[in-house]
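> model the structure of this input:
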Amino acid sequence: MTPALARRLGTGDAVVIGLGSMIGAGVFAAFPPAARAAGSWLLLGLLFAAVVAYCNAVSSAQLAAAYPVSGGTYVYGRERLGDGWGFAAGWSFVIGKTASCAAMALTFASYAITGPWWAQRLLAVAAVLALTALNYRGVRKTAVVTRLLVAGTLTALAVAVGAILLGDPLSVHWQGPPTSVYGVLQAAGLLFFAFAGYARIATMGEEVRDPARTIPRAIPIALFVTVAVYFVVGGTVLVALGPTGLAETTAPLAVAAGAVGPVVRVGAVVGSLGALLALIAGVGRTSLAMARNGDLPRWLSAVHGRFQVPHRAEIALAAVVCTLVMTVDLRGVIGFSSFGVLIYYAIANASAYTQPAADRRWPRVLNVLGLIGCVVLAVALPPLSIAVGSAVLAIGLGARYLVRR
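Down below sits the predicted model:
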């Protein structure tokens, strides 16, 4: 029998892990590409992304209460729709979030030092190894450190927003890039990248105490806090820089904050580390669940006897992420990551729709709206992101079919 993980997380711990996944580097990096797509209608795109995220969140919470084990939608898809759907969800999550791990590591290094590229990449590798070692020591330590990182990120954001609102108004030109319905939807798809972290709570369902009560509470709380933070930050930088200025900068908060820009840099470093820490934990748990069922090599299903974590899965993930960090520039993977996560949540909504009345906590219409929203946002992403995401998904499904044969 495969050993189980230890249930050590309470509601507060679960909320913090969700916040650490969502209030990370995305708040420092996601607004410029979204502004290029939506222009002055950026906040409408953010609202649409938040509505879809809410529908996905209640579906995930309802499913996690019924299936409180590691793996998230990989498990839910298998149980409610069939093995193939579960694999599609798990594969999309693992591939997209592995790329996001590398992107977060590179984002951390680019804010932490201004040295040559090789120095930044070595620092990124060091961050991956250090946080993997921390995760290896147990989920409680992960939750404690994530709590500190989230507090640091929120403090930096508060200082930056305060400086912008209290400082001299910037002279901006409000005329931004051309806006269209497609542009707003594309912006929503890109901004959805920032809201996808609540999946980390569900993927760690095997380590939550009283999951039937804790997970349905923790996921909406983490999402609502994150939505509030993103609307405040997004609205502030949009007013301060204007649509064109926001679209053209790579560090909108630092530019708009002026004299307290170094505080923003520190916040980006802390936020990147928090997101990376939570990503490693979430991908490791989904890999564990897939390995238990033979959809990934079974040796990845090992659970450490003392620390009760999927140590082989996390070590393998660290090796892959370090290789990507040293060989490929992944700071532009927001669209690719969003595509994988939207496929993941589309399957989650379809799975939740099939649940019987005894397991339902929210009306089915939210599952339908979430499924439609995920499909619409996925189709509205940049064509290259759709092409690469579809190719990677097809490769995974094809490889699984050949192995099963």
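> okay, CA-based contacts and neighbour counts for the rest of this
OK.
> and the helix or strand encompassing M326, what does it pack onto?
Per DSSP states H and E: M326 is located in helix 311-327. For helix 311-327, the elements it packs on are helix 83-112, helix 117-136, helix 261-292, judged by 3 or more C-alpha pairs under 8 Å, 6 or more residues apart in numbering; DSSP states H and E.
> before we compare anything, build this one as well:
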Amino acid sequence: MTKELERDLGLFAVIAISIGAMVGSGIFILPGLALKTAGPAVILAYLLAGVLVLPAALSKAEMATAMPEAGGTYIYIERGMGPLLGTIAGVGTWFSLSFKGALALVGGVPYLLYLFDLPVKPVAIGLAAVLIAVNLFGAKQTGRLQIGIVVVMLAAMVWFVVGGLPSTTASYYGGFFDKGSNGLLAASGLVFVSYAGVTKIASVAEEVEDPDRNIPLGILISLVFTTLLYVLIVVVMVGVTPPDLLSDSGVPMIHAAEATLAWPGVVAIIVAAVLALISTANAGILSSSRYPFAMARDDLAPESLTEIHENWGTPVRAITLTGGVMLVLIAFVPILEIAKLASAFQIIVFALVNGAVVAFREGNVGEYDPSFESPLYPWTQIAGILGGLLLIGYMGTLPLVGAVVITVGSGLWYFYYARDNVDREGAATDVVRRSVGKRAVERTKSTFEDVDGYEVLVAVTETTDEARERSLIRIAADIARENDGSVTIVRFDEVPDQAPLQQASQTQSPADVEFERRTSDLTAEFDVPVQYGEIVSHDTERAIVNFAEHEEADFLLLERADDPLYAPLLGSNIEWVSRHAPCDVLLIEERDLAGIDAITVVTDRGPFDPQKIAIADALASEAGARIDLLYPVERNATTAQRETVEDYLSELESLCSVPVKRSVVPTDDPTEDFVAVTDPADVLIIGTDGGRIHGNLFGRPADWIVDKVDCTAIQVQPNGSRPGLFRRLFERVVF
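Next comes the predicted model:
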């Protein structure tokens, strides 16, 4: 029988845990540092930081009621945003908590040593080593002291506020906004980490009684209470202490207590600060070490980090790694920079928390059913994301660089180490994929609706025989007839540069006479307006492009030809025309058009080009055939991805005027497998994928498929309506 955690944490316990996770070394250390940046407006900085934390608190509360189970921020982000952003969130949270623990030690030790003349860093390193050892050997008993620590800290702080408010001096608040908005925002970013623990309760959501009510209510009450307490503490600190003394002090609350509470108050503040030091630093080691442990369990980090010591029962390697990072920070990084980096990483994590809610709501996540929903969605989440990123921009170069380095480094770690170890994706991926599919459907719909008669140009040369010419005109006629368009067939003759064009154009050969006869007969055969003509030039390719532009053609049909030997280096004539043509280009490889029952359309990785669907629909409508849509997905594709692709293909089917057969092809080698699945086809419509350089040097998969199949093939090279390069690459990656 599976054991479940008992839900025995009521509202008061939720509030106590959340307040205890927030109230700590930040309020003892950061006000003096923030005063240098914002002046007396540091009071508003604490208020603004609390307000900007609120969206993440609401988002975390929503996800906790949807998934009231044991876990941390990393779990929610990994599920909502996928393994990549889960990796970034896991590493970012790990660093944030490590920095917060280091901040508690570096900033809290001066309170401990206020009465002793000892160096701060060696003592901080010593205490860190002791706490690391405690966590290695097991720290079950320390959790029982947390409530007592919180009670003592809160009692000291309330005493500080009540005893200090009557002693404030108005002159100390002078020049409130002298540092301007830049100083206010920078200070808000600096103190942001003071609220980092507000969502801590979500990690024990599985033990909360009536989580639908107690989690969101407990988080909101604790955030409001802590924000008010912080603001009042800073009001007292600024109002009772000379600014120069406060901003240059490593123990700002002691100086404020000396001015208002005398010696007993100073002792109470020292005790509270020391307790905060122990609580925050120990919690930093304990909680941050669980992030590499959890990531390793999810195959995003080396498996060795999940190793549990046989005797101690703790994740030794994860704790040792975390402790090593904290020791380095304490030894070599100034306290102000530690605080900034801790806040910067926390801002990133909270931004991802807000993004995760959007992903869960918009994604195809059937099991996501929160009983509490964040109000004013999605504006609350957008405000949280933008507000946090705004703060980072004002915090200086180091936090910004640190955030970028951690983000990029985590991304590289995922792509080069973890990507092959996981086969899951987040709800956000499905959101983006469905958005891409929706835009692709809209482009296709516009292609169908915006047609006012296709003008189709067929370009042939004197080497084109009658059978191929007939096939080209039949295809062109079917495309044009469906939309009340017309066909123009032109034979382009090329003469040497030294030959006069006028004389060549006036000379009619037997081949010219035969071409006129054939096209005249074809005009009568196909029920569509057909014009024909001949053009003589020194440069056939340029003449074709110029004529297509002059005639405002919608499609240019060319006979597909094998590339010459020099094509890998210089390109081919057909390629030049395709790249410079002012319209969509269709390269025809004609094999047998006697009867058309099935027209297969293949995508070049990513959504179908609208022109392919439009051409297939026109040809199938004229021939009374069906369309087969083939879409490749990897064999390990998720169920959500397959469903999204199926929905996309269903939308395309609804746009077509003929029967459509949809096929999602699981494959690790689309090029090879497409040849097999196109056997029943009479016509294959495919692209010209591969890119110019890569295609010329290594070959294009589409060309290989066309060479292998037995049916007529039409390669479509879209023109202006196609998305740009980066957008196509993005669509291919996510769809």
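> mean neighbour count and distance to A313 of the first structure added to the helices and strands packed on helix 311-327 of the first structure, as CSV?
Output for those, formatted as CSV (neighbours: other C-alpha atoms under 10 Å; distance: least, C-alpha to C-alpha, whole Å):
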stretch, mean neighbour count, distance to A313 of the first structure
helix 83-112, 25, 11
helix 117-136, 19, 10
helix 261-292, 26, 5
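> contacts only, for R7 of the first structure.
Contacts were defined as C-alpha atoms under 8 Å, 6 or more residues apart in numbering; by that measure R7 of the first structure touches 206-209.
> how many other residues sit next to the aligned partner of C374 of the first structure in the second structure?
Taking TM-score structural alignment, C374 of the first structure has G388 as its aligned residue in the second structure. Neighbour count for G388 of the second structure, taken as other C-alpha atoms under 10 Å: 25.
> and Y648 of the second structure, that's in a helix?
Yes - per DSSP: H, G, I helix; E, B strand; the rest coil, Y648 of the second structure lies within a helix segment.
> ok, now how distant is the nearest residue to it once chain neighbours are set aside from L185 of the second structure?
Closest residue in space to Y648 of the second structure, ignoring its immediate chain neighbours: G437 at 5.8 Å, by C-alpha to C-alpha, 6 or more residues apart in numbering. According to C-alpha to C-alpha, to the nearest Å, G437 of the second structure stands 40 Å off from L185 of the second structure.
> same list, the helices and strands packed on helix 311-327 of the first structure, but as a markdown table with distance to S171 of the first structure please.
A markdown table is the format used below for these (distance: least, C-alpha to C-alpha, whole Å):
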| stretch | distance to S171 of the first structure |
| --- | --- |
| helix 83-112 | 27 |
| helix 117-136 | 34 |
| helix 261-292 | 18 |
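> wait, which of these is closest to R331 of the first structure?
helix 83-112 (4.9 Å; C-alpha to C-alpha).
> which residues touch the equivalent of A275 of the first structure over in the second structure?
When the second structure is aligned by TM-score structural alignment, A275 of the first structure is paired with T280. By C-alpha under 8 Å, 6+ apart, the contact list for T280 of the second structure reads 21, 24-25, 100-101, 104.
> now the residues you listed as JSON lines including distance to Q381 of the second structure?
JSON lines is the format used below for the contacts of T280 of the second structure (distance: C-alpha to C-alpha, whole Å):
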{"residue": "A21", "distance to Q381 of the second structure": "23"}
{"residue": "G24", "distance to Q381 of the second structure": "27"}
{"residue": "S25", "distance to Q381 of the second structure": "28"}
{"residue": "K100", "distance to Q381 of the second structure": "25"}
{"residue": "G101", "distance to Q381 of the second structure": "28"}
{"residue": "A104", "distance to Q381 of the second structure": "30"}
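> closest to V316 of the second structure among these?
G101 (17.9 Å).
> leaving out the residues flanking it, which one is nearest to the closest one?
Here the residue nearest G101 of the second structure, using C-alpha to C-alpha, 6+ apart, is A281, at 4.1 Å.
> the one you found contacts V106, doesn't it?
No - shown here, A281 of the second structure and V106 do not form a contact pair, counting by C-alpha atoms under 8 Å, at 9.9 Å.
> against A240 of the first structure, how distant is the nearest residue to V269 of the first structure once chain neighbours are set aside?
Once flanking residues are discounted, V269 of the first structure sits nearest to F108: 4.9 Å by C-alpha to C-alpha, 6+ apart. Between F108 of the first structure and A240 of the first structure the distance is 25 Å, computed by C-alpha to C-alpha.
> same check, this time on W41 of the first structure
On the measure of C-alpha to C-alpha, W41 of the first structure and A240 of the first structure end up 15 Å apart.
> V379 of the first structure: which of the contacts of R7 of the first structure is nearest?
Taking the contacts of R7 of the first structure together and measuring to V379 of the first structure by C-alpha to C-alpha, the closest member is E206, at 33.1 Å.
> contacts only, for the closest one.
Contact analysis of E206 of the first structure by C-alpha under 8 Å, 6+ apart lists 4-7, 68-70.
> any idea how far V232 of the first structure is from it?
34 Å.
> longest single helix anywhere in the first structure?
Longest helix in the first structure, counting residues (DSSP state H): helix 211-248.
> verify the stated contact: V208 of the first structure with G12.
No - if you go by C-alpha under 8 Å, V208 of the first structure and G12 don't touch, sitting 10.6 Å apart.
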